[in-house]
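Participant: Structural data only, the sequence is not supplied:
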């Protein structure tokens, strides 16, 4: 039985754990290590699949004696990862895959903290994991085997889709586009609601229309992943959609806003990846 240890069962960690237990089937022992997540995990492990196990440990001392995880998923705050690895060092060897979903902690820094020569994989999922619609991208350290990558890929495809990157540096852009991206769409939805209310719709109607439109647009993109084609399909010449788009796209404002948004988020990710003594007040 393969042991998957999750260190940190907050919002993202618990979403991942739920996906693993519900979809990965037999042959796994999932262990959640988190001092604060006992009640929130009660329903997750209530009925694991036949042939699999789930257990929760509040502290390192509560872990089963002799437990040797094949994979440790680090889902804590970035500044806590070093301490977590130090606490788990006796359970890490050269074959243990360390997977970090924390922004700003490089493979080099994680490898240095472990000091075991273990393979390290960084993955950036997003909040879509909570509804099994995550978009994740990862980068693996040199020496990670195809078998190890396949196992980690299965962990993240259990909550959505997963792609591999050619450069670790690209994780800053992944963080900016898909990691932070849901918030941009939520913000635009808020702006649509406010605009509809300003034009005279009730708050209830504005919310229903704006949220329903964003939801249906996302479903259309999932079925037909060509945004330009879908936009053209909805837009009749000289119609209302054309008039709205003309304002939205005028003078390249939307394009510039999008570039500035992605650039700002990626820049912040790079700041957070600096050594602690160089971060200043970045956190």
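Facilitator: All right, it came through fine. The structure displayed is predicted, hence computed values, not measured ones. Numbers count the residues shown, from 1 in each chain.

Participant: going forward, measure contacts and count neighbours with C-alpha atoms only.
Facilitator: Noted.

Participant: Nearest the geometric middle of this protein, what residue?
Facilitator: For the chain, the residue lying nearest the average C-alpha position, counting by C-alpha atoms, centre = their mean, turns out to be residue 125 (1.9 Å).

Participant: Give the burial count for residue 209, as a bare number.
Facilitator: 15 (other C-alpha atoms under 10 Å).

Participant: any idea where the helices of the stretch 151-283 of the chain begin and end?
Facilitator: Counting by DSSP state H, counting those that start in this stretch, the stretch 151-283 of the chain has these helices, from start to end: 171-174, 181-198, 203-223, 227-234, 240-248, 253-272, 276-279.

Participant: let's bring in a second one:
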């Protein structure tokens, strides 16, 4: 039996837990520790009866005595991660893997939380995990074993696809692009709605059409993952789309996106 402790069951932690409960079968025991999410955790457990063994605790003190986890997954805010892991030190054995999904918390910090250095993994899923369509990227400390890596892959493939990074440094760019990226798309959708309303479209109509546009574009990218080709396909020479793209270019869209990713990456480095 593989034992997982999940520290934090908010938006991301809850998404991970839902994925594990829905996609992973027998042989897994999960304990979720979160003082504020008892109703949410009850709902998650009720939605997947007969799947992994599951229970939750308000604090680490409520966990069973002498419990040693195979992995402790911290899904807390970055500033709370160290304290959350420290509270679970009694559940860490010499081979316990520490996993964090918090932006900016380095492997060196994760490895130093407990009395003895721990194998550690930094992972970056995004909000798509709530729908099982995240694409997690992760970096591992050198002492992570093949079984450790296999467990990480199993956990994160339950909420989407997964890939390893060769360098921990690359997680700053992954955070800026993939972790923060959905917010850029949502902001673009907001701007489209506002612009359509300014041109006289009814608010409900503007919202429905903008959302359908973004959702449909995402589906097309899944089917044909070549953005340039798709852009060319929907752009007739001298047509309306060409005029709109020209305006976006004149407005500095590429520079704005570059600045957003650079700023988010810089902030990730500051948090490290």
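Facilitator: In hand now; what should we look at? Quick caveat, the model's predicted, so the values are computed rather than measured.

Participant: Looks like the residue nearest to the centre of the first structure contacts residue 137 (just checking).
Facilitator: Yes: with contact taken as C-alpha atoms under 8 Å, residue 125 of the first structure and residue 137 are classed as touching, separated by 6.7 Å.

Participant: how close does the residue nearest to residue 241 of the second structure when sequence neighbours are not counted get to residue 173 of the second structure?
Facilitator: Spatially, and ignoring its direct neighbours in sequence, residue 241 of the second structure is nearest to residue 235 (5.4 Å; C-alpha to C-alpha, 6 or more residues apart in numbering). Residue 235 of the second structure sits at a distance of 30 Å from residue 173 of the second structure (criterion: C-alpha to C-alpha, to the nearest Å).

Participant: which residues of the stretch 1-150 of the first structure fall in helices?
Facilitator: Secondary structure of the stretch 1-150 of the first structure, counting by DSSP H, counting those that start in this stretch: helices at 11-23, 38-41, 81-88, 107-114, 146-157.

Participant: once aligned to the second structure, how far is the second one on average?
Facilitator: Meaning helix 38-41 of the first structure. Helix 38-41 of the first structure: mean distance to aligned residues in the second structure after superposition is 0.8 Å, counting by mean C-alpha distance after the TM-score superposition for the first structure.

Participant: tell me which residues in that helix are buried?
Facilitator: For helix 38-41 of the first structure, burial by neighbour count (16 or more other C-alpha atoms under 10 Å) applies to residue 41.

Participant: So which residues make contact with that helix?
Facilitator: 14, 56, 58 (C-alpha atoms under 8 Å, 6 or more residues apart in numbering).

Participant: So among these, which ones count as buried?
Facilitator: For these, burial is judged from neighbour counts taken by 16+ other C-alpha under 10 Å, and it is met by 14, 56.

Participant: Which one of the contacts of helix 38-41 of the first structure is nearest to residue 187 of the first structure?
Facilitator: Taking C-alpha to C-alpha as the measure, residue 187 of the first structure lies nearest residue 14 of the contacts of helix 38-41 of the first structure, at 24.8 Å.

Participant: now the closest one, nearest residue through space, not along the chain?
Facilitator: Spatially, and ignoring its direct neighbours in sequence, residue 14 of the first structure is nearest to residue 41 (7.3 Å; C-alpha to C-alpha, 6+ apart).

Participant: With that, I have no additional questions.
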